[in-house]
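> fold the stuff below for me.
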Amino acid sequence: MSAVVDFTRQGDDVSESLLDAKTEQLNALLDAIAERHAKVKFASSLAAEDMLLTHAILSRRVSIGIFSLDTGRLHAETIGMIDRVRERYGYKIETFHPQQQAVEAYVAELGLNAFYESVEARKRCCEIRKVEPLNRALAGVDAWVTGQRREQSVTRAELAEQEHDAARNVAKYNPLADWTEAQVWAYLAKYNVPVNPLHARGYPSIGCEPCTRAIRPGEDSRAGRWWWESRDTKECGLHMSPVTMLSAAGKAAS
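Next up, the predicted model:
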């Protein structure tokens, strides 16, 4: 049996001066986003990066709303993070759910776990459970914020700090784009931020329960997401089409 990677035990080698500098830059960026846009929302998966941003927003009372997508197939530990945020920060995360009729139609036509059978079936499931609820969550906003990082996967290697979401005609920000995994965990430890218990059980990236597994030592941090697919298909649609990816932050709408 392979050893379990405890992702909460990282970040010890990050210098305090570097972490302080990264934190200062992050806080300045979040403040600028809130000042630049009248209505901004942060899409939280309740995993490590997003708990970092949750702390940065709520501990400083930055005017950015936080929501999460409850797909109906999340781990109990992930759902439990909503209560932990409320207990720690006194903030109730807004949740959006898939349309029940669409879920039932998918299951009736293809089966409950059809996403294992093809990329097309999996992306259709993601469209119903994640993308459509995201569209409702972002209705009327001027900009949205994510916890994506370049280091997470090959599909995010060229991630810009600022993009333009062409389909919704809003700005999109990835303030942790250049953060490393070690820096994320150093921040979480320094500020004693609550984290999903699954991170201590070998899960660096956490999505729906049937589509996420713990990873083995040395594997890519996104290896446990849709592990039966090739590396270049591992996105659910939230951060690819219909979002237009820009090659440089300066080209994004502000």
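> contacts and neighbour counts: CA atoms only from here.
OK.
> how far out from the middle of the chain is stretch 179-186?
How far stretch 179-186 lies from its chain's middle: 15 Å, per C-alpha atoms, centre = their mean, to the nearest Å.
> pretty sure residue 75 is touching residue 208, no?
Yes - here residue 75 reaches residue 208: they are 6.6 Å apart, a contact under C-alpha atoms under 8 Å.
> and the strands in the stretch 151-254 of the chain?
Secondary structure of the stretch 151-254 of the chain by DSSP state E, counting those that start in this stretch: the strands cover 162-165, 170-173.
> possible to save those strands as TSV with mean neighbour count and distance to residue 187?
Putting those into TSV (neighbours: other C-alpha atoms under 10 Å; distance: least, C-alpha to C-alpha, whole Å) gives the following:
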stretch	mean neighbour count	distance to residue 187
strand 162-165	24	22
strand 170-173	24	20
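> with distance to residue 39 added, can I get the ones you listed in JSON lines?
JSON lines is the format used below for the strands of the stretch 151-254 of the chain (distance: least, C-alpha to C-alpha, whole Å):
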{"stretch": "strand 162-165", "distance to residue 39": "15"}
{"stretch": "strand 170-173", "distance to residue 39": "10"}
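> between those, which gets nearest to residue 104?
strand 162-165 (29.7 Å; C-alpha to C-alpha).
> can you pull the contacts of residue 119?
229, 233 (C-alpha atoms under 8 Å, 6 or more residues apart in numbering).
> that should have said residue 58, apologies.
So residue 58 contacts 89, 91 (C-alpha under 8 Å, 6+ apart).
> Proceed likewise with the subsequent sequence, for comparison:
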Amino acid sequence: MPQNDLGRRVASLNDWYRLNAAHTVLQHALNTPDSGQLALVSSFGAESVVLLHMVSVIRRSTPVIFLDTELLFTETLVYQQELAERLGLTDIRIIRADTLEATNEDPDKTLHLRDTDACCALRKTRPLERALQGFDGWITGRKRYQGGARAEMDFFETEDATGRMKVNPLAHWTPDDVRTYMEENRLPRHPLVARGYPSIGCMPCTSPVKPGEDSRAGRWRGEEKSECGIHIVNGKIVRQGVTA
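This is a model prediction of the structure:
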């Protein structure tokens, strides 16, 4: 679809669904032909179970893309398997870095110590771009309260660099909304949450968060970075400062 047409459609969707609930937004995105083919991209992290559960209720055959960076916590890998089975998700696509690229660029898996952006590009950004080929858009669990460039996020966005639509059903949710949904639906939490990890990524680049810190303060601690690069705005990787 031409970018100007996609932009107009996204603007119309945001205007129409501005006061609607997350479930309604997701239901529309997954069931209307105008949305095209969508995939849910999930980290199976601290809050991922909310959107995964919604998808399992609305359309459990929705493709779910999980980026296995091969640097994840063992707890995340176990949680991913258990959650996919419990929710009955039927199309889990586990994506990894290209073998040849990984051998050439990070043979000993220490690239994150030298260049975190390059490591994220190798293990997340490029694999995801390949996985999304053929899809018209993707669904994310991002929320405004996570701050930075996410603070003004709408339900529907355009990716100028790819021509895809991005759907953010939980954009307007608060931390209390997330907790309430999990409790009401008796959903299992990621085991690392109880150990002080409110935001969970790769093991080498994720640390516990202290009381009073921003929920993403443990991601790439000490660096001018809190995004891995898979979220692109106007063709550019979004960079956000970390509250230390």
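> sorry, back to before: nearest to residue 129 of structure 1, out of the strands of the stretch 151-254 of structure 1?
Closest among the strands of the stretch 151-254 of structure 1, using C-alpha to C-alpha: strand 162-165, at 19.9 Å.
> which stretch of structure 2 lines up against that closest one?
Per the alignment by TM-score structural alignment, strand 162-165 of structure 1 matches residues 156-159 in structure 2.
> and residue 220 of structure 1, what's its match in structure 2?
So, by TM-score structural alignment, residue 220 of structure 1 is matched to residue 214.
> what separation do you get for that match and residue 206 of structure 2?
Separation of residue 214 of structure 2 from residue 206 of structure 2 (C-alpha to C-alpha, to the nearest Å): 13 Å.
> okay, those two: which has more neighbours?
For the pair residue 214 of structure 2 and residue 206, the greater number of neighbours falls to residue 206 (19 against 16), based on other C-alpha atoms under 10 Å.
> pretty sure that one contacts residue 222?
No - counting by C-alpha under 8 Å, residue 206 of structure 2 stays clear of residue 222, with 11.0 Å between them.
> quick one: the match of residue 220 of structure 1 from residue 112 of structure 2, how far?
23 Å.
> ditto for residue 173 of structure 2
32 Å.
> go on, residue 150 of structure 2?
Counting by C-alpha to C-alpha - residue 150 of structure 2 and residue 112 of structure 2 are separated by 25 Å.
> now residue 86 of structure 2
33 Å.
> ok, these two, which is more surrounded?
residue 112 (17 against 13).
> which residue sits closest to that one, ignoring its sequence neighbours?
residue 119 (5.4 Å; C-alpha to C-alpha, 6 or more residues apart in numbering).
> where does the corresponding residue of structure 1 for that neighbour land in three-state SS?
Here residue 119 of structure 2 is matched to residue 125 in structure 1, going by TM-score structural alignment. Using DSSP: H, G, I helix; E, B strand; the rest coil, the structure places residue 125 of structure 1 in helix.
> same question for residue 13 of structure 2.
helix.
> next up, the contacts around the closest residue to it other than its chain neighbours.
Counting by C-alpha to C-alpha, 6+ apart, residue 13 of structure 2 lies nearest to residue 156, which is 7.0 Å off, once chain neighbours are set aside. Residues counted as contacts of residue 156 of structure 2 (C-alpha under 8 Å, 6+ apart) are 10-11, 13-14, 165-168.
> give me that answer again for 10 Å
Neighbouring residues of residue 156 of structure 2 by C-alpha atoms under 10 Å, 6 or more residues apart in numbering: 7, 9-15, 17-18, 25, 29, 139, 165-169, 171.
> next one: residue 79 of structure 1
45-46, 68, 70, 72-73, 196.
> show me the one of the strands of the stretch 151-254 of structure 1 that comes nearest residue 102 of structure 1.
That would be, of those and by C-alpha to C-alpha, strand 162-165, which comes in at 24.9 Å.
> mean shift of that closest one relative to structure 2?
Following the fit onto structure 2, the mean deviation recorded for strand 162-165 of structure 1 is 0.9 Å by mean C-alpha distance after the TM-score superposition for structure 1.
> quick one: that strand to chain centroid distance?
16 Å.
> picking that back up, from the contacts of residue 79 of structure 1, which is closest to residue 100 of structure 1?
residue 72 (9.7 Å).
> any chance you could map the helices in the stretch 51-200 of structure 1?
76-89, 100-110, 119-126, 132-137, 181-190 (DSSP state H, counting those that start in this stretch).
> now do the second one against helix 119-126, angle only.
I take that to be helix 100-110 of structure 1. 160 degrees (axes from the mean of the first three to the mean of the last three C-alpha atoms, to 10 degrees).
> which parts of helix 100-110 of structure 1 are buried?
103, 106 (16 or more other C-alpha atoms under 10 Å).
> again with stretch 77-86 of structure 1
78-79, 81-82, 84-85.
> quick check: closest non-adjacent residue to the residue mapped onto residue 208 of structure 1 from structure 2.
Using TM-score structural alignment as the criterion, the counterpart of residue 208 of structure 1 in structure 2 is residue 202. Once flanking residues are discounted, residue 202 of structure 2 sits nearest to residue 72: 4.4 Å by C-alpha to C-alpha, 6+ apart.
> run a quick check on the one you found versus residue 124, I expect a contact.
No - counting by C-alpha atoms under 10 Å, residue 72 of structure 2 stays clear of residue 124, with 11.7 Å between them.
> so for the two, which residue has more residues nearby?
Set residue 72 of structure 2 next to residue 124 and count neighbours by other C-alpha under 10 Å: residue 124 wins out with 21 against 18.
> give the contact list for the residue nearest to residue 61 of structure 2 when sequence neighbours are not counted.
Leaving out its chain neighbours, the residue that sits closest to residue 61 of structure 2 by C-alpha to C-alpha, 6+ apart is residue 90, at 5.2 Å. Neighbouring residues of residue 90 of structure 2 by C-alpha under 10 Å, 6+ apart: 56, 59-64, 84.
> need the buried ones from these selected in PyMOL.
A single PyMOL command selects the buried members of the contacts of residue 90 of structure 2 (16+ other C-alpha under 10 Å):
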select buried, resi 56+59+60+62+63+64+84
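> including distance to residue 108 of structure 2, could the contacts of residue 90 of structure 2 go into CSV?
As requested, these are exported to CSV (distance: C-alpha to C-alpha, whole Å):
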residue, distance to residue 108 of structure 2
56, 38
59, 40
60, 38
61, 37
62, 35
63, 32
64, 29
84, 30
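> right, I'll call it a day here.
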